[in-house]
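Any chance you can model this:
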Amino acid sequence: MTTTNYSGKKVVVTGGTHGMGLATVKKLLAGGAEVLLTGFNPRNLEAARQELRAGVHIIASDTASLKDIDALAGIVGEKLGAIDLLFVNAGFSMLESFDQVTEATYDKTFAINTKGAFFTVQRLAPLIKNNGAVVFTTSIANQSGYAGMSVYAGAKAALASFVKGFAAELLPRGIRVNAVSPGFIHTPTMGVSGASREDLLAFEKLGDEITPLKRNGMAEEVAGAVLFLAFDATFTTGEEITVDGGLSKKLTPPELSH
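So this is what the prediction gives:
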């Protein structure tokens, strides 16, 4: 596998301790970038410290807390100074039918996926270099209806709107703002918090069955799309690209299309 040269690049990744965030961090570190990642779960933070060792700053930060976001901005300024990329990846979802959703889970879903993402960009934008980049993680859930994911889909749909709004706001500085929109991706949690092992296996099996490419994607494939938007797609802004094996496009194999 070819390693891209990110030498001299400085990057912040929120939600970088596992899954797609961690895969992106690993690609950046392999290419020589200096990375600051955040996480909230103490076990995941420690696992990242053990696995990544040198060359990365690992910070405990609650994306839902404005106090933590303000503190993060100070830490980033101190440790990295100006940054080339802000990857807003921290997220939260639960599989809950709409009639089981509580005010607490509703608020938590929007606090992390929407409010936290918005204020992370607001507070860290002054540190992003002119002609730098912001990349969000949205979801194909915001394009389709999935039972049990109504609140999550709504939160991510708001985030997709932020992509366009921030892209317009940051045009004068040449900062590009885009998003990756993953489908079924093979990660430790499959993007769902608190699910049982049986539920995760069923979720993965569903992804294999309904994704046109007949498999779940890999975290590294999403990371590749993130870094493409961040450093190669220099004439692209306000865009949300899907990394979903054709699921959102409802592609049909030839033998089934007649």
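
contacts and neighbour counts: CA atoms only from here.
Will do.

In a strand, residue 38, correct?
Yes: per DSSP: H, G, I helix; E, B strand; the rest coil, residue 38 lies within a strand segment.

residues in contact with residue 229?
135, 178-179, 236 (CA atoms under 8 Å, 6 or more residues apart in numbering).

Counting neighbours, which bits of the helix or strand harbouring residue 129 end up buried?
Residue 129 belongs to strand 128-137 when elements are defined using DSSP states H and E. Residues of strand 128-137 classed as buried: 128-130, 132-137 (neighbour count, 16 or more other CA atoms under 10 Å).

Next: stretch 145-159.
In stretch 145-159, counting by 16+ other CA under 10 Å, buried: 148-159.

and the residues you listed, which of them are in helices?
Using DSSP state H, 150-159 are the members of the buried residues of stretch 145-159 that sit in helices.

wait, which of the residues you listed is closest to residue 220?
residue 156 (21.3 Å; CA to CA).

Now show me the structure for the sequence below, then we'll compare the two:
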Amino acid sequence: MDRLKGKSALITGGSSGIGLETARQFLAEGARVAITGKNPETLATALSALGGEALVFESDAADVSAQKKLAEQIGEAFGTLDVLFANAGAVELRPIGQWDEAAFDRSMGINFKGPFFLIQELLPYFANPASIVLMGSVNAHIGMPNTSIYGASKAALASLTRTLSAELISRGIRVNAISPGPIRTPLYGKLGIPDAEQKNFAAAVESQVPAKRFGESIEVAKAVVFLASDEAPFTVGSELLMDGGLSL
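Okay, here's the model as predicted:
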């Protein structure tokens, strides 16, 4: 279990769900790991779940100025960075008529602007070779009602995967994306859906997935391990859809 032995890794949004499970898998594979989150209590709980083996940084993924500070902290902690998993994100579902500028900026900020400027600030610290994995979504590829801004923000990341791949490959930096479908994470409890309706919502989503189930965080985490490892040196600019066939 040493596929990431000796590598340093930063996982944004690493205090729960896919990010936390990826941190577990990275540690198990021998990496030095730092995670970020906004909530100090959630970060403390995550650190405990990781056996105290990770570094934790409180950081707002949507705040451009915070990305510079985070990059400097990573430089101080690791010297160089081998892996970035830009996982932090937000899902806000609204009909188009109910969006306002503040909500638009909030979603685009955490899902696209934040990761973009974090990569920019980390450029001096990336090792050669290094791997960047962006967290996309199947919603960039399907026309699901009420996901206009969320889908657009993830489509922007899919485009960024390709353009940065061409721009950064000469520096030894590979950029790839993971685009999951519905995954069983705490995220679904944060969508503002009343508790009494969450079971019906989950069943409705599950019925649209050909695999007839939600994915699990560990399935995504293991794919991120592959893209981050030296097993994927020829995987550049790819987007791995992990959606149980939802986008077919």
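
that older thread, tell me which two in the buried residues of strand 128-137 of structure 1 are the farthest apart.
Once CA to CA is applied, the buried residues of strand 128-137 of structure 1 give 130 and 137 as the farthest pair, at 21.7 Å.

Outside of stretch 239-246 of structure 1 itself, list whatever touches it.
Contacts of stretch 239-246 of structure 1 (CA under 8 Å, 6+ apart): 140, 160, 163-164, 177-185, 211-217, 221-222, 225, 248.

Quick check: helices, which of the residues you listed are part of them?
Per DSSP H, the contacts of stretch 239-246 of structure 1 map to helices at 160, 163-164, 221-222, 225.

With respect to residue 73 of structure 1, which of those is nearest?
residue 163 (20.1 Å).

Quick check: the aligned residue for that closest one in structure 2?
In structure 2, the residue matched to residue 163 of structure 1 (TM-score structural alignment) is residue 161.

Which residue of structure 2 lies farthest from its centroid?
Residue farthest from the centre of structure 2, counting by CA atoms, centre = their mean, is residue 196 at 28.8 Å.

Would you mind pointing out the helix or strand that one falls in?
Going by DSSP H and E, residue 196 of structure 2 is part of helix 195-207.

what comes up buried for that helix?
So, applying 16+ other CA under 10 Å, buried residues of helix 195-207 of structure 2: residue 206.

what's that helix packed up against?
For helix 195-207 of structure 2, there is no helix or strand it packs on, judged by 3 or more CA pairs under 8 Å, 6 or more residues apart in numbering; DSSP states H and E.

and that helix, how far from structure 1 on average?
Taken over the aligned residues, the distance from helix 195-207 of structure 2 to structure 1 averages 2.8 Å (mean CA distance after the TM-score superposition for structure 1).

Contacts for that helix, please.
182, 189, 212-214.

quick one: whichever residue in structure 2 pairs up with residue 173 of structure 1 from residue 131 of structure 2, how far?
Residue 173 of structure 1 maps onto residue 171 in structure 2, with residues paired by TM-score structural alignment. Distance, residue 171 of structure 2 to residue 131 of structure 2, using CA to CA, to the nearest Å: 11 Å.

repeat for residue 92 of structure 2
Distance from residue 92 of structure 2 to residue 131 of structure 2, by CA to CA: 29 Å.

Spell out the residue ranges of the strands in structure 1.
10-14, 34-39, 56-60, 83-88, 128-137, 176-182, 185-186, 217-218, 240-243 (DSSP state E).

Shared with structure 2, which of the contacts of residue 229 of structure 1?
Retained in structure 2 (both residues aligned by TM-score structural alignment, their matches' CA atoms under 8 Å) from these: 135, 178, 236.
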